[in-house]
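Enquirer: Generate a structure from the sequence data that follows.
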Amino acid sequence: MELGQRILFDLFLLFSFGKLFGWLAVRLRQPPVLGELVAGMIIGPYALGLVGHPGPELIAQLGSYEAAKAALDGAYHTVSELGLIFLLFFIGLETRVEDIFDVGRRAVVVATLGVALPFLFGYGFMRLTGSTEVEALFVGAALVATSTGITARVLRDLGVIRTTAARVILGAAVIDDVLSLLLLAVVAGLAGARRSTPLDIVVLVVEALLFALFVVLVGTGLVRRYGPHLRETPLVNVPFVVGVGACLGLAALAGFVGLSPLVGAFLAGMVLAEARAHFDIESAALPVYELFVPFFFVVTGTQVDIRLFLRTEVLGLTAVLTLLAIAGKFLGCGLGALGMEWREVLVVAVGMVPRGEVGLIAVSMGRALGTVPEEVFAAVVALSVLTTLLVIPILTRLYAGPPLPEIFVEPDDMAQTGYLPNLGVGRPMLGK
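Expert: Coordinates of the predicted model:
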């Protein structure tokens, strides 16, 4: 089988198994990303070996096993990176600029403490155990971001999306996303440049903030001025063309100025979220999302060496990192919610616990740069699954008592909650 044919066949397997296991996960009332991760682990080179292992013909064609393996891995990486870019674009579409200023003081405090404590816990633990500074930074970043999609789904299924605690969680998620991606951009920049002095950190933070400010100010101005007139253009499917073009263009621009392309993709989504009044970009670009994004999670699953979990030290590392991830979010977000009724504090603390895409992005980037070892990579993937599985029964139990206080929510605001990510990955619910 020639290289092109083999790549196409492997992409077919990755996509098909990802969709199948994602569907099975939904049937089990779990987010599809968990099924996609498991699918990758099963068909990957460390289990069934359906993908990732070049055959004799491909080895003979390219001259060596290493060359054949590199060719396959390069193809997987490319399609996975595209999925990652569109993933961040859709997360941005759920984060309007005004949302950042409308979340309320309590949500800001919850998000800030919920970012700071997990990062310090993860970074501190890795440094104490002898890890390099860059490895510790990636692990700290991996423990930071909340995946509130599964929490949002539980809250909606329970009919409690109007409660004060639920609104604090959803508001804090906006700030959490922004802070987490800013932190990830800085960590990735430090690792890529192999520098981490205080001045380097300040420079990268300033660069990221200036780039974000420029894109948001210019982009929102253009959208508000020309958005109403885009339907008058002769282009077919204007929302699709504008959405995908802006996503790829700003991702490339971010890369040109030394930032992660993911920052540009996220900002593209956030800017185009201002165009909701004129056209539905989410629905128009959804086919691209459904095509590419599952590849990121399935390919990530194929990279997990499940044999590592037979080693007690890896199981121990997984347990410790999971406990630190839970404790950091629980304490940070719980402290931020103090002043609310005690059961509301618990709901906010538990609701911010799940980890997902940003944590996986962080360790995947660290692994690709050679700074995060396989054992740590596997442990972080496992903790993402474990923290997600814990949330559903605990939140259900917390809401089983007397009704919690509700707040008035404008109809337009409630309409937004109909489009919520599954495990915080920008995946619309669509009746799932």
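
Enquirer: Please make it C-alpha for all contacts and neighbour counts, starting now.
Expert: Noted.

Enquirer: mind listing what residue 334 touches?
Expert: Residue 334 makes contact with 110, 345-346, 348-349 under the criterion Cα atoms under 8 Å, 6 or more residues apart in numbering.

Enquirer: ignore the last one, residue 180
Expert: Counting by Cα under 8 Å, 6+ apart, residue 180 touches 115, 141, 144-145, 358.

Enquirer: So what's the gap between the helix or strand harbouring it and the chain middle?
Expert: Element membership for residue 180, per DSSP states H and E: helix 164-193. Chain-centre distance of helix 164-193: 10 Å, with Cα atoms, centre = their mean, to the nearest Å.

Enquirer: in the next helix-or-strand element following that helix, what counts as buried?
Expert: Using DSSP H and E, the helix or strand that follows helix 164-193 in sequence is helix 198-226. Buried residues in helix 198-226, defined by neighbour count with 16 or more other Cα atoms under 10 Å: 201, 204-205, 207-208, 211-212, 215-216, 219-220, 223-224.

Enquirer: can you give me how far whichever helix or strand comes after helix 198-226 is from the chain middle?
Expert: Later in the chain than helix 198-226, the nearest helix or strand by DSSP H and E is helix 238-256. Distance of helix 238-256 from the chain centroid (Cα atoms, centre = their mean) equals 19 Å.

Enquirer: And residue 207, how close does it get to residue 273?
Expert: Distance of residue 207 to residue 273, given as Cα to Cα, to the nearest Å: 23 Å.

Enquirer: So which of the contacts of residue 334 sit within helices?
Expert: 110, 345-346, 348-349 (DSSP state H).

Enquirer: to compare against the first, here's another:
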Amino acid sequence: MFPFLSASIVHLPDLITDLGLILITAAIAVLLFRIMKQPLVLGYLVAGFLASSEFDFFPTVKDVNSVKVWAEIGVIFLLFSLGLEFSFKKLVKVGGTASITAFTQIITLVTLGFFTGQFLGWSKMNSIFLGVILSISSTTIILKTFDELGVKSQKFAGNVIGSLIVQDIIAILMMVLLSTVAVSQQFSGMELVQSVLKLIFFLTIWFVVGIFFIPTLLKKAKHLLTDEMMLIISLALCLLMVIFAANVGFSPALGAFIMGSIIAETTQAEHIEHLVKPVKDLFGAVFFVSVGMLIDPNTLLEYAFPVAVLTLIVIFGQSISSSIGSLLSGQPLKQSIQSGMSLSQIGEFSFIIATLGTTLKVTSDFLYPIVVAVSAITTFTTPFMVKFAEPFSVFVEKKLPKRWVKRIQLYSSNTEEIKSLSNWQIVMRSYLTQVVLHSIIIVAIILLSSTFILPLVENSKFGNAIAALITLIILSPFLWALSLRRVAVKQVQILLEQKKHYGPIIMLVLFRIALSLFYVGFILNTFFSAGIAAIAFLIAIGSYILFPKKLHAVYHKIEDHFMTNYNDREIKKENKRQNTLSPWDGHMTEFDIAKESNLAGKTLEELKIREQFEINIASIKRGEVVINIPLRTERLFPGDEISVIGTDKQVKEFKIYLDKNEIDVAEKVVETDIILQKLELKNRVCIGKSIRESQIRENTHGIIVGIERNGKRTLNPESHLVLEESDILWIAGEKKKIAAFLRS
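Expert: As a prediction, the model looks like this:
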């Protein structure tokens, strides 16, 4: 009856059927959890549990090993995305407040977790992993909770986010240390020190080399790269660093995180983050589903008591320790309690660390499902902890003795004085940074030279001399910087004015020179015998003395290139701010027109936005089409993105107007071809005409957004204003057309 059924059935690989099952189950689960307004991570965990062999009602995943491979890829892309959101500048800006909060929490929870594991009769390795697992809060869960509750703009949220940044860095470090401890199966202080030094060495090299080359590569190739190519290059760089990290003995996740943090310093960071997000979401979902698949209900029943105990430790231990840490850093009582109660959960990093223990086969099978259960419970409690943090802080403040509250307020107000650095501290920090950074670069170049250059030339007659010469030439600017480059000039000058500091300053300079000479001798000794090395040493020193200006110029060229790449993203943002009519407090802001907006379908002339709010609409983005300097007859449609130019006050009033008209507002940085150009009207034919009669709009396809007359500045002038010879105009429009108008 149905002949097509008799045809041979194509057999799909288990990998495809398993992936399909995982994604279908995950889709259903997250839809249900979205309706219940619960975190999606929980939905993925439930989906994994339903797709596991422990639950027979639904189809079961056949090849668990393949899913584990997908999950490892998920961890890599999760960490890569976290790196893209992270910035080394952010870590510097976080300052002591978030650092003290994070360190207090981690030290307290690692200690509590370890002793709790010992109390429960677990092995030392289980207890160590447990302590680390319980100490790291969940960035994903906290950020989603903040968004849902609308508290991300509150002051305490900045401390929480800063603390999460510090925690992520410490978590990466602890993963490396745990791997060392797991392999050696013992607490060797020397091995831990070696691991930390090795980590610092490779992190510095990766970061310096990455910042020096990758932003330049992306900048030079920007005009050639489509979104598809940009995505492929980004993922390729990520996996390349993953391979490097694995080859030198570090976690692949560390490599992914480092590459993400390097790309985060480029001008393409936001764009790449947007492109990578679907990939991260896909593999992240597979990772969390695979975590859910490892939930064993029998294990949970058997270990119900440890789950309950550890849940209480996470909720109360993290809340109290983070609150104390925030207080110690000088935050007010209310904000400290809000910060502490927000950090009371574990999440993605805890899963990753638990996975590390399972992969290394140093933790027991019961630890993983216990961690998942604790994470699931604390994920449910997080929104309530954040919501009730403020009323609870008011309650605590009322119950505490008044003298305690006054002392906390006094301590908080005096912390700024404690944070200030003396001249000696600034000088020592600068000298230490100089010595450590350049020493790492020099040692890395020597190792690379002896590994790759020397084997190529050592069999030739002058092979060693050639290798040594190449190495010294490459190293020469860094050796000059290590020995003679001036740092903290202002502070050193102040200290030298006091005779008692003269000796220590001279000793610091001599130490740097001696260290540079040591590296030169070490290089030559690597390539020559002792006698020849001594002669070559004198020749090398003579060269450095004869060509100091040349070395100075070369080093500064290298440094300028590095600093340009390092600061390029911020410079671009600053240029945008400066290019947004800063003298008038004007700036460009982008708003989205929602589908339900009652402004949709109306022309700009009908809306009279210019007349009502004294702002100009610079562009309308409609899908892939951008309408620059739209005409009055242009209509707004649902989904349009409009860019407006105005002052803070004008934009704020316009935003209120949009909210009343049921528009979803999303302010963001504008990527546009529109520029703001300054124009002096001397000897222009438009003098004596009104703005409308001058035909400037028609000739430049732009609008006059500012005018300066006799020192008085006016933003968005009226079209009937008559232009005078002394006027200075600011025109917003397309770069090429404005340039053509200026040449005419």
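
Enquirer: What would you report as the TM-score here?
Expert: TM-score of the superposed chains, computed with TM-score structural alignment, normalised by the length of structure 1, equals 0.83; 391 aligned residues with a Cα RMSD of 2.9 Å.

Enquirer: picking that back up, mind reading off the mean deviation between the helix holding residue 180 of structure 1 and structure 2?
Expert: By mean Cα distance after the TM-score superposition for structure 1, the fitted helix 164-193 of structure 1 averages 1.4 Å away from its aligned residues in structure 2.

Enquirer: If you count neighbours, what's buried in that helix?
Expert: Buried residues in helix 164-193 of structure 1, counting neighbours by 16+ other Cα under 10 Å, are found at 164-192.

Enquirer: what's the answer for stretch 235-251 of structure 2, then?
Expert: 235, 237-239, 241-245, 250-251.

Enquirer: which ones are touching the corresponding residue of structure 1 for residue 14 of structure 2?
Expert: Here residue 14 of structure 2 is matched to residue 6 in structure 1, going by TM-score structural alignment. Not one residue lies near residue 6 of structure 1 by Cα under 8 Å, 6+ apart.

Enquirer: Tell me how far residue 6 of structure 1 lies from residue 394 of structure 1.
Expert: Taking Cα to Cα, one finds residue 6 of structure 1 at 45 Å from residue 394 of structure 1.

Enquirer: Can you tell me what residue 294 of structure 2 aligns to in structure 1?
Expert: Superposed on structure 1 with TM-score structural alignment, residue 294 of structure 2 falls opposite residue 303.

Enquirer: Confirm for me that that match is in contact with residue 47.
Expert: No - counting by Cα atoms under 8 Å, residue 303 of structure 1 sits too far from residue 47 to count as a contact (10.7 Å).

Enquirer: Overlap of the contact sets of those two?
Expert: Overlap of the contact sets of residue 303 of structure 1 and residue 47 (by Cα under 8 Å, 6+ apart) consists of residue 41.

Enquirer: The two: which has the busier surroundings?
Expert: Higher neighbour count among residue 303 of structure 1 and residue 47: residue 303, with 20 against 16, using other Cα atoms under 10 Å.

Enquirer: Aligned to residue 31 of structure 2, what sits in structure 1?
Expert: So residue 31 of structure 2 corresponds to residue 23, using TM-score structural alignment.

Enquirer: got the contact list for residue 228 of structure 1?
Expert: By Cα under 8 Å, 6+ apart, residue 228 of structure 1 lies in contact with residue 278.

Enquirer: any idea how far residue 279 of structure 1 is from it?
Expert: Separation of residue 228 of structure 1 from residue 279 of structure 1 (Cα to Cα): 9 Å.

Enquirer: again, but for residue 229 of structure 1
Expert: 11 Å.

Enquirer: Between these two, which is the more surrounded one?
Expert: residue 279 (18 against 11).

Enquirer: Work out for me the element residue 677 of structure 2 sits within.
Expert: Going by DSSP H and E, residue 677 of structure 2 is part of strand 674-680.

Enquirer: Where in structure 1 does the helix or strand that that strand is followed by align, residue-wise?
Expert: Following strand 674-680 of structure 2 in sequence order, the next helix or strand is helix 696-700 (DSSP H and E). Counting by TM-score structural alignment, helix 696-700 of structure 2 pairs with no residue of structure 1.

Enquirer: Residue 143 of structure 1 pairs with which position in structure 2?
Expert: Mapped onto structure 2 by TM-score structural alignment, residue 143 of structure 1 lines up with residue 134.

Enquirer: Have a look at how far, on average, the helix or strand harbouring its match is from structure 1.
Expert: Assigned by DSSP H and E, residue 134 of structure 2 falls within helix 124-135. Using mean Cα distance after the TM-score superposition for structure 1, helix 124-135 of structure 2 ends up 1.7 Å from its aligned counterpart in structure 1, as a mean over the superposed pairs.

Enquirer: who's in contact with that helix?
Expert: 105-118, 174, 178, 182, 314, 318, 346, 349-351, 353-354, 357, 362-364, 367, 371.

Enquirer: what do you get for stretch 264-279 of structure 2?
Expert: Residues from elsewhere that reach stretch 264-279 of structure 2 (Cα under 8 Å, 6+ apart): 77, 81, 83-87, 211, 215, 218-219, 227, 230-231, 234-235, 263, 565-569, 572.

Enquirer: Tell me which residue of structure 2 matches up with residue 344 of structure 1.
Expert: Residue correspondence to structure 2 (TM-score structural alignment): residue 344 of structure 1 is matched to residue 335.
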